[in-house]
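**Q** coords below, sequence missing:
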């Protein structure tokens, strides 16, 4: 199949498929006699694998290393697992940061009086700053 057909099948843009090939995330794609990429099921499966791992937050460099370990002749299961565990730890930290932000916003929305007090305090500080500026307040 062509790269356009592969793009439609996988939901990955053609430019991204070419990028994956250039970065070594998928094997080199065979070309026909006129140079058109000919993508087979093996490449489709690898595109889908890369797409899934990217969706899981894996960066290009780590993913490239993982794929190199996977493609190597020797058994690299331990190193592959270590990379996945590192990625899991990164994603859990991001999840925790996101959950903290969600909890904070939820608290603010559910506790309007707290928000009003905090906003009033900020407004007062801004007003004081502006008044100080109008008086030529920076006397250093």
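**A** Done, it's in. A quick note: this is a predicted structure, and the numbers were derived from the prediction, not measured.
**Q** going forward, measure contacts between C-alpha atoms and count neighbours the same way
**A** OK.
**Q** ok, now which ones touch residue 51?
**A** residue 12 (Cα atoms under 8 Å, 6 or more residues apart in numbering).
**Q** kindly report the same for residue 30.
**A** Residue 30 neighbours (Cα under 8 Å, 6+ apart): 37-39.
**Q** same thing but at 10 Å, please
**A** Residue 30 is in contact with 36-40, 43, counting by Cα atoms under 10 Å, 6 or more residues apart in numbering.
**Q** please convert the buried members of those into PyMOL selection syntax.
**A** Of these, the buried ones go into a single PyMOL selection, burial set by 16 or more other Cα atoms under 10 Å:
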select buried, resi 37+39+43
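**Q** next step: the contacts of residue 30 restricted to helices.
**A** Members of the contacts of residue 30 lying in helices (criterion: DSSP state H): residue 43.
**Q** report the contact partners of the residue nearest the centre of the chain.
**A** By Cα atoms, centre = their mean, the chain has its centre lying nearest to residue 57, at 4.6 Å. Counting by Cα under 10 Å, 6+ apart, residue 57 makes contact with 63, 87-88, 90-91, 94.
**Q** take this one as well and set it beside the first:
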């Protein structure tokens, strides 16, 4: 799969894919004989994983640490697990904070809707 195809498939810019490869988030993207990137299924799995984690808000630094640990082998499984446990804790906290913000926004919207209804009632009375 070319970089253009991977970019379209995962809805990530080609520049972002190149950047992820350059910093080591996508390890060792395969290239054809002409040196053009040729994304294998394994490469695509890395892209999909990184995109999912970035969309959830995981920092690049954490993902770089994960990739480094992954490449060191199975002896790093406990460290990788701990890394994800901590990221899950942080994500749950963010979700809780977002829920509170959503509730506050809903309250404010309802308040404005109530003010509009009250204003319309006042206008209607003055027209009568």
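**A** Everything's here; your move. Just so it is clear, the model here is predicted, and its values are computed rather than measured.
**Q** so what number do they get for TM-score?
**A** TM-score for the superposed chains, counting by TM-score structural alignment, normalised by the length of structure 2: 0.76, backed by 114 aligned residues with a Cα RMSD of 2.1 Å.
**Q** alignment lookup: the residue nearest to the centre of structure 1 to structure 2.
**A** For residue 57 of structure 1, the aligned position in structure 2 is residue 57, judged by TM-score structural alignment.
**Q** against residue 93 of structure 2, how distant is its match?
**A** As judged by Cα to Cα, to the nearest Å, residue 57 of structure 2 and residue 93 of structure 2 stand 12 Å apart.
**Q** what comes into contact with stretch 31-47 of structure 1?
**A** Residues outside stretch 31-47 of structure 1 that contact it (Cα under 10 Å, 6+ apart) are 1-7, 9-12, 16-18, 20-21, 25-30, 49-53, 67.
**Q** quick one, which of these are buried?
**A** Judged by 16+ other Cα under 10 Å, buried ones among the contacts of stretch 31-47 of structure 1: 3, 6-7, 12, 17-18, 20-21, 25-27, 29, 50-51, 67.
**Q** among those, which one sits closest to residue 105 of structure 1?
**A** residue 51 (31.4 Å; Cα to Cα).
**Q** after the helix or strand hosting the closest one, which helix or strand is next?
**A** Assigned by DSSP states H and E, residue 51 of structure 1 belongs to helix 41-55. Sequence order places helix 60-71 as the next helix or strand after helix 41-55 of structure 1, per DSSP H and E.
**Q** that next one - contacts with which helices or strands?
**A** Judged by 3 or more Cα pairs under 10 Å, 6 or more residues apart in numbering; DSSP states H and E, helix 60-71 of structure 1 is in contact with helix 41-55, helix 77-110.
**Q** circling back to that earlier point, what's the separation between the match of residue 57 of structure 1 and residue 35 of structure 2?
**A** In this view, residue 57 of structure 2 and residue 35 of structure 2 are 33 Å apart by Cα to Cα.
**Q** residues contacting residue 85 of structure 1?
**A** Shown in contact with residue 85 of structure 1 (Cα under 10 Å, 6+ apart): 79, 91.
**Q** that one maps to what in structure 2?
**A** Checking TM-score structural alignment: residue 85 of structure 1 goes with residue 85.
**Q** now rank the contacts of residue 57 of structure 1 by neighbours and give me the top one.
**A** Neighbour count (other Cα atoms under 10 Å) singles out residue 63 as the most crowded of the contacts of residue 57 of structure 1, with 20 neighbours.
**Q** ok, the closest residue to residue 83 of structure 1 other than its chain neighbours to residue 113 of structure 1 distance?
**A** Distances taken as Cα to Cα, 6 or more residues apart in numbering put residue 66 closest to residue 83 of structure 1, at 6.9 Å, once the chain neighbours are dropped. Applying Cα to Cα, the value for residue 66 of structure 1 to residue 113 of structure 1 is 50 Å.
**Q** fine by me, we can end here.
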